[in-house]
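Participant: please find the sequence and the predicted model below.
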Amino acid sequence: MPETITLTVNGQTYQVDVEPHALLVDVLRDKLGLTGTKKGCGTGECGACTVLMDGQPVNSCLVLAVRAQGKEIITIEGLGDPQNLHPLQKAFIKNGAVQCGFCAPGMLLSAKALLDRNPRPSEKEIRQAIAGNICRCSGYVKIVKAIQEAAAELRGEAAHDGV
């Protein structure tokens, strides 16, 4: 039997009718039209469905939508927009860190969570933070470089090699 829940997504409040077993990824995509959150493996292994819940990266394919009630959810649509890209988005584009683009939403949100809690991450910390996000197109070098450049920009520093 459907239940009406209230979700706060990207700063906007939604009333949504969901089945008790509905997954957050499906509600975001199918009920709210936020298709930037990708549905990949469905088992929490690939990270394509990563969103931020109260600032923490979570695999939305493993979260029941009813469990997201009362939480602040950020999807890729809430990170930036074409007229006002987030520094991470700019750095990913500049460094060619987006290839097919399937992993990018989850990768960007995992990186944002890292930079929100640690503005000066080491390469090892960056690699650990994105370890739950699989990219089949890259060797992660450009992704790590982009995150380092975005971190420098967010700190108000000029990015350079060896940031």
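Facilitator: Good, I have the coordinates. Residues are numbered from 1 along each chain as shown.
Participant: can we go C-alpha only for contacts and neighbour counts from here?
Facilitator: Will do.
Participant: quick one: contacts for the residue nearest to M107 when sequence neighbours are not counted?
Facilitator: Here the nearest residue to M107 in space, its sequence neighbours aside, is N133; by CA to CA, 6 or more residues apart in numbering that works out to 5.9 Å. Shown in contact with N133 (CA atoms under 8 Å, 6 or more residues apart in numbering): E45, C46, G47, A48, C103, G106, M107, S110.
Participant: now, which of those sits nearest V18?
Facilitator: The shortest gap between V18 and any of these belongs to A48, at 22.3 Å (CA to CA).
Participant: could you look up the SS state of T6?
Facilitator: For T6, the assignment made with DSSP: H, G, I helix; E, B strand; the rest coil gives strand.
Participant: A further structure is provided below for comparison with the first:
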Amino acid sequence: MYEIDVNGEKRQAEVEAGTPLLWVLRDTLGLTGTKYGCGIAQCGACTVWVDGAAMRSCQFPVEAVGEAKIVTIEAIEQDEVGRKVVEAWVEAQVPQCGYCQSGQVMAATALLKEIPQPTDQDIADAMTNLCRCGTYNHIASAVRRAAA
């Protein structure tokens, strides 16, 4: 049994050691906004925050969470910067299929919390999540809009 702090609430998960945080969030806690993409921490669809840092949850074992605070896409708008990012995403009409967007929003919000006025290079360096629809220009535009 693991107790983890998710979106400001202590939640219990009866799972085996080694279970990726992604599956705890989705299958055990019912927080399905975080998506499975590649399973090897490359695509970023599974990005959540672990103590404010963007983390790919598909390769992050539940026992490594410890006392860390986990934030998922379901609670991102409770954060002022997260709310601005979501608004910018809508205004810039970023999503096409939308599958990767929860991970993209989590990564963009983490970037803006660390670097409130990022350069284009900062955006390129931080936004490494994959988008099969190729909305990278819209994503960068939305990040710039949220920073303004």
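Facilitator: Alright, I've got the coordinates. All of these numbers come straight from a predicted model, not from anything done at the bench.
Participant: out of the contacts of N133 of the first structure, which is nearest to R67 of the first structure?
Facilitator: Taking CA to CA as the measure, R67 of the first structure lies nearest G47 of the contacts of N133 of the first structure, at 18.8 Å.
Participant: one step back: of the contacts of N133 of the first structure, which belong to helices?
Facilitator: Using DSSP state H, the members of those that fall within helices are G106, M107, S110.
Participant: dump those residues to CSV, plus distance to C41 of the first structure and neighbour count.
Facilitator: Formatted as CSV, these follow (distance: CA to CA, whole Å; neighbours: other CA atoms under 10 Å):
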residue, distance to C41 of the first structure, neighbour count
G106, 13, 30
M107, 15, 28
S110, 17, 25
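Participant: show me where the first structure has strands.
Facilitator: 3-9, 12-18, 50-53, 56-59, 72-74 (DSSP state E).
Participant: which one of these is the most hemmed in?
Facilitator: strand 50-53 (a mean of 26; mean count of other CA atoms under 10 Å).
Participant: how far out from the middle of the chain is that one?
Facilitator: Averaging C-alpha positions (CA atoms, centre = their mean, to the nearest Å) puts strand 50-53 of the first structure 6 Å from its chain's average.
Participant: could you find the counterpart of R136 of the first structure in the second structure?
Facilitator: The alignment partner of R136 of the first structure in the second structure, by TM-score structural alignment, is R132.
Participant: and K39 of the first structure, what's its match in the second structure?
Facilitator: Matched by TM-score structural alignment, K39 of the first structure corresponds to Y36 in the second structure.
Participant: go ahead and confirm that match touches A45.
Facilitator: Yes: the pair Y36 of the second structure / A45 is scored as a contact, 6.1 Å apart, by CA atoms under 8 Å.
Participant: those two: which is more packed in?
Facilitator: Shown here are Y36 of the second structure and A45; by other CA atoms under 10 Å, A45 has more neighbours (29 against 23).
Participant: burial of D30 of the first structure, as a residue count?
Facilitator: Here the count is done by other CA under 10 Å, and D30 of the first structure has 11 residues near it.
Participant: what lines up with it in the second structure?
Facilitator: Using TM-score structural alignment, D30 of the first structure pairs with D27 in the second structure.
Participant: one more: E149 of the first structure?
Facilitator: Aligned counterpart of E149 of the first structure in the second structure: R145 (TM-score structural alignment).
Participant: from Q96 of the second structure, how far off is the match of K39 of the first structure?
Facilitator: Y36 of the second structure sits 17 Å away from Q96 of the second structure, going by CA to CA, to the nearest Å.
Participant: cool, V24 of the second structure as well?
Facilitator: 27 Å.
Participant: and the two? Which one has more around it.
Facilitator: Set V24 of the second structure next to Q96 and count neighbours by other CA under 10 Å: V24 wins out with 23 against 13.
Participant: now do the same contact list for the residue nearest the centre of the first structure.
Facilitator: Nearest to the geometric centre of the first structure sits L109, at 2.4 Å (CA atoms, centre = their mean). L109 of the first structure makes contact with T50, V51, L52, P57, T75, I76, L79, according to CA under 8 Å, 6+ apart.
Participant: let me see the contact set for the aligned residue in the first structure for G18 of the second structure.
Facilitator: Counting by TM-score structural alignment, G18 of the second structure corresponds to H21 in the first structure. Applying CA under 8 Å, 6+ apart, we find H21 of the first structure in contact with L64, A65.
Participant: separation between H21 of the first structure and C103 of the first structure?
Facilitator: From H21 of the first structure to C103 of the first structure the distance is 25 Å (CA to CA).
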